[in-house]
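*Asks:* Sequence and predicted structure, then a few things I'm wondering about:
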Amino acid sequence: METSLRTEGKTEKHLKSGQAPKRGHGYIMYHGTHKTSAHAIITSGFKPSAGGTLGPGVYCSRDINKALGYPSFCSPNERVVLKLQVKVGKVKRIDAQSIHLVTSWHQNGYDTAWLPASMGRYEEDCVWDPKRLTVMGIAHCTDVNTKSALEGLMKQKEKDQAQDQQQIQCKICKKQMEETHALEKCWTCAATICPFMDRHLCRIRT
């Protein structure tokens, strides 16, 4: 059974180690990266790796312990673990019966490959489309300054996105718009009109 937690009015779905994800659902997962790469991910999004255990894609895990070990080439205080919301889409479980699809699952119609935990190996997932992953927060960062800077960057991006999506309503034509409509005057009655009005009923009959 999926475990759901409510945080700041949002429902977060967590999967246990051996629990299969359901097609089309979104789940909380983790991605380990270098602190400089974390900045780029928050700003511009993920860039899929060219290869790996499950082939090309963006790697993440529902087990934070898996993410804590990445990247392997840097010291622990340079690592950042990002908390993600992952829309898994159509998922292919990679096991003994499907090992032939270990790197070709996407070519066979799947959005995510899931490699369950086994014999001391942590569970991991590979997502083909980076747009399926959304950074929700910083799950781990020992550098206080870096964590503060990344969280500030996330807040600013959320603010910018909210402004981009914000629409206002024209007082004349009542239609939603992103930019202010250029208003005009009726040549006959001098009433203020909008070029996007469906119809203007002139107050003066000609």
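*Replies:* Good, I have the coordinates.
*Asks:* only C-alpha atoms for contact and neighbour calcs from this point on.
*Replies:* Noted.
*Asks:* List the contacts of residue 66.
*Replies:* Residue 66 sits next to 122, 123, 124 when contact means Cα atoms under 8 Å, 6 or more residues apart in numbering.
*Asks:* Now do the strands in this protein.
*Replies:* Taking DSSP state E, the strands of the chain run over residues 3-7, 10-14, 26-34, 58-60, 79-87, 91-93, 112-115, 124-127, 133-140, 168-169, 176-177, 184-185, 192-193.
*Asks:* Put this next to the first one:
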Amino acid sequence: VDKESCGWEACCENSKHLQPGQAPKKSHGYTMYHGTHKNNASAIISSGFRPSAGGTLGAGVYCSRDINKAMGYPGGCGPNDRVVFKLRVRVGKVKRIDAQCMHLMTTWHQHGYNTAWLPSSMFGYEEDCVWDPKRLIVVGIAHCMDPGVKTSLESLIKQQENGARYGQAGPGGGLCKGCGMHTQDKHTLETCWSCRSVICPFMAKHFRKTV
């Protein structure tokens, strides 16, 4: 019995750091940052991000691989009220927004992209906008000037991780039946175009058997 690849492969580098000028690769995972008000931080950890209705890159969840960008958000509040999350972001298909692609600045998702990337060469700081909030997960607290709040948030992150490990966190959390990964949000299973078996897009590779 031989095995033949069905023609797709998933790749994820969970803790990969990129410099501001480096282009993210399709389907990889990267470390990024997101700034929020400390009063909103626990809800984001527990329930996930809510995409903004608009912004420089249109609708989506905004983050940056440059922590200095995230440190300025949200505007209108002091440093003591800000929390910066360390994220793991699975970027999917990425559209670079530069001088040649300004016409896609807020409509990139309509053209099949999961993430828009605004290089630092455009407006100063590198910025990313992710359409689907399930592509981001909070893995740590990069900045919080209130020790008590930071300890509480880190404890909540740990609870979420443990809950996902034992199938208790999130609406579909637990062990994915397709890829075997522990996940807070249920993975969407799909049908293989070749052998019609049920597969998960996060599987490292899928094979079909041929005689």
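*Replies:* Perfect, thanks for sending it. All values derive from a computational prediction rather than experimental measurement.
*Asks:* Can you give me the TM-score here?
*Replies:* Taking TM-score structural alignment, normalised by the length of structure 1 as the basis, the two superposed chains have a TM-score of 0.74; 158 aligned residues with a Cα RMSD of 1.6 Å.
*Asks:* still on that earlier bit, most surrounded residue in the contacts of residue 66 of structure 1?
*Replies:* residue 124 (23 neighbours; other Cα atoms under 10 Å).
*Asks:* From residue 177 of structure 1, how far out is that one?
*Replies:* Separation of residue 124 of structure 1 from residue 177 of structure 1 (Cα to Cα, to the nearest Å): 43 Å.
*Asks:* who touches residue 65 of structure 2 in this structure?
*Replies:* Counted by Cα under 8 Å, 6+ apart, residue 65 of structure 2 has contacts 17, 18, 19, 20, 31, 32, 33, 126, 127.
*Asks:* do you know how far the aligned partner of the third one in structure 1 is from residue 147 of structure 1?
*Replies:* What it means is residue 19 of structure 2. Matched to structure 1 by TM-score structural alignment, residue 19 of structure 2 sits across from residue 16. Remark: distance between residue 16 of structure 1 and residue 147 of structure 1 (Cα to Cα) = 27 Å.
*Asks:* quick one: which of these two has more around it?
*Replies:* Set residue 16 of structure 1 next to residue 147 and count neighbours by other Cα under 10 Å: residue 147 wins out with 19 against 13.
*Asks:* what residue of structure 2 takes the place of that one?
*Replies:* For residue 147 of structure 1, the residue aligned by TM-score structural alignment is residue 150.
*Asks:* ok, its match touching residue 144?
*Replies:* Yes. Between residue 150 of structure 2 and residue 144 a contact is recorded at 5.8 Å, counting by Cα atoms under 8 Å.
*Asks:* The lengthiest helix in structure 1: which residues count as buried?
*Replies:* As assigned by DSSP state H, the longest helix anywhere in structure 1 is helix 144-165. Using 16 or more other Cα atoms under 10 Å as the test for burial, helix 144-165 of structure 1 gives 146, 147, 150, 151, 154.
*Asks:* Residue 29 of structure 2 is in contact with residue 18, isn't it?
*Replies:* No. Assessed by Cα under 8 Å, residue 29 of structure 2 is found out of contact with residue 18, at 10.5 Å.
*Asks:* who has more neighbours, the two?
*Replies:* Taking other Cα under 10 Å, residue 29 of structure 2 and residue 18 do not tie; residue 29 has more neighbours (23 against 14).
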